[in-house]
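Trainee: Next input, structure requested:
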Amino acid sequence: MVKLTRIYTRTGDTGQTGLGDGSRVAKTDHRVASYGTVDELNALLGVCRLHAGPELDDALARIQNDLFDVGADLCTPEMDDPPYEPLRVVTGQVEWLEAEIDRVNAGLETLRSFVLPAGSPAAAHLHHARTVARRAERETAALATGAPINVLVLQYLNRLSDYLFVLAREANHEAGGDVLWQPGEHR
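Mentor: From the prediction side, this is the model:
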């Protein structure tokens, strides 16, 4: 159980922060950028929930909780002999996203053009969240070039951006349809 009795600690006042294993790194470290973007994505999903019906709200609430797992995984470097069992993303979390993508996509029309990130308020916010998920994935991939990470984190973030895409399409389907790119329309 997490217990926070004090919000400010002053330990980060010099540009350093603590990781899950107790080590200290610069706040500009790839690891911090990675889980910081996951946190940003989580906050944006809170905005998406303002525009969600009950079923979508439940799915986004689950994802928000899973994103805390992602952040915990990213902030705890891989250790040979950890003093405790670190929280790691598991295959079931990725598989849930895949099943959801398939379920939602089955009810959508086949795409014949790229989709503009627009439409209903819910769709626009979900598209925004999708782009932040992609940035979190890129930052995590950058982290992985210099440090070992749980590969399931990258898979989760990749599937999450796909899921947010089909959710945005579903939101637009319910509001009249996707906003499609018209190549060269204004040439």
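Trainee: use CA for all of it now, contacts and neighbours both
Mentor: Will do.
Trainee: Can you name the helix or strand that the residue nearest the centre of the chain falls in?
Mentor: Compute the mean C-alpha point of the chain, and by CA atoms, centre = their mean the closest residue is A133, 4.3 Å away. In this assignment (DSSP states H and E), A133 forms part of helix 121-144.
Trainee: please give me the structure for this one as well, since I'd like to look at both together:
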Amino acid sequence: MKIYTKTGDDGSTSLYGGIRVSKTDARIEACGAVDELNALLGVVRVNGPSPSIDPILAHLQNQLFDLGAELATPDASAKGTDYLQDSDVAQLEAWIDQLDPALPMLKTFILPGGSSAGAWLHLARSVCRRAERKLVALDQKSPLRRMVLLYVNRLGDLLFVLARTANAESGTADVPWQKSR
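Mentor: From the prediction side, this is the model:
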């Protein structure tokens, strides 16, 4: 099978089921943002996160692929691509509840940075928040399952905690925000 089809040369692409839409469609924008987040988690993983973080990131990458399948399917429940479940949101919360108590108490906002893995994870968090905004925009046009929005919101929270965990495990302090005035 060839990797190129030339069917998108006119600025359109296919959703699962064959429906063609513009590459600027809200559904494609959401798929692209989730795909970008997944690719960024791959970058984090090849840059050597700690052994405690890497399995979580591997799990998240697979779930983001599941989410992409649901987003690329206009009627995901009917076509069986609604893979993520409430238990997946609960797992994100469990990881947050497990990791956060071991971190230093926050007394101020922190800047993205610290260790290399921490900085990459902060970038992943900000990309996740953009993906979340794209999902909300899609939801306003074509309602998504509420659980999908909850999942991406919790994922952003988890990525923040993972960034702080990466910093702590490397012995690098979080970077406190200092008012410029």
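Trainee: how big's the offset between the helix holding A133 of structure 1 and structure 2?
Mentor: Superposed on structure 2, helix 121-144 of structure 1 shows a mean distance of 0.3 Å to its aligned residues (mean CA distance after the TM-score superposition for structure 1).
Trainee: which residues in structure 1 form strands?
Mentor: For structure 1, strands defined by DSSP state E occupy the ranges 16-18, 24-26.
Trainee: so where in structure 2 does the last one end up aligned?
Mentor: Per TM-score structural alignment, the counterpart of strand 24-26 of structure 1 in structure 2 is residues 20-22.
Trainee: Buried residues, that stretch. List them.
Mentor: Neighbour counts using 16 or more other CA atoms under 10 Å place V21 of stretch 20-22 of structure 2 among the buried residues.
Trainee: buried stuff in the helix holding A133 of structure 1?
Mentor: Neighbour-count burial for helix 121-144 of structure 1 flags 121-141, 143-144 (criterion: 16+ other CA under 10 Å).
Trainee: So which bit of structure 2 is it matched to?
Mentor: With TM-score structural alignment applied, helix 121-144 of structure 1 matches the range 116-139 in structure 2.
Trainee: Would you map the helices across structure 2?
Mentor: For structure 2, the helices defined by DSSP state H cover 26-46, 54-71, 76-79, 86-99, 116-141, 146-169.
Trainee: quick one: the longest one to helix 146-169, angle?
Mentor: Note on geometry: by axes from the mean of the first three to the mean of the last three CA atoms, to 10 degrees, helix 116-141 of structure 2 and helix 146-169 are set 170 degrees apart in direction.
Trainee: on contacts alone, who are the packing partners of helix 116-141 of structure 2?
Mentor: Using 3 or more CA pairs under 8 Å, 6 or more residues apart in numbering; DSSP states H and E as the contact criterion, the secondary-structure elements in contact with helix 116-141 of structure 2 are helix 26-46, helix 146-169.
Trainee: Which one of the ones you listed lies nearest to Y83 of structure 2?
Mentor: Across these, Y83 of structure 2 has its closest neighbour in helix 146-169 (10.1 Å, CA to CA).
Trainee: How far away from the center of its chain is that closest one?
Mentor: Chain-centre distance of helix 146-169 of structure 2: 8 Å, with CA atoms, centre = their mean, to the nearest Å.
Trainee: ok, and for that helix, which residues are buried?
Mentor: The neighbour-count check on helix 146-169 of structure 2 (16+ other CA under 10 Å) flags 148-149, 151-169 as buried.
Trainee: ok and that helix relative to helix 26-46, angle-wise?
Mentor: Angular relation of helix 146-169 of structure 2 and helix 26-46 on a 0 to 180 degree scale: 20 degrees, by the same axes, to 10 degrees.
Trainee: Quickly note the distance from E85 of structure 1 to A72 of structure 1.
Mentor: E85 of structure 1 is 12 Å from A72 of structure 1, where distance means CA to CA, to the nearest Å.
Trainee: Noted, bye for now.
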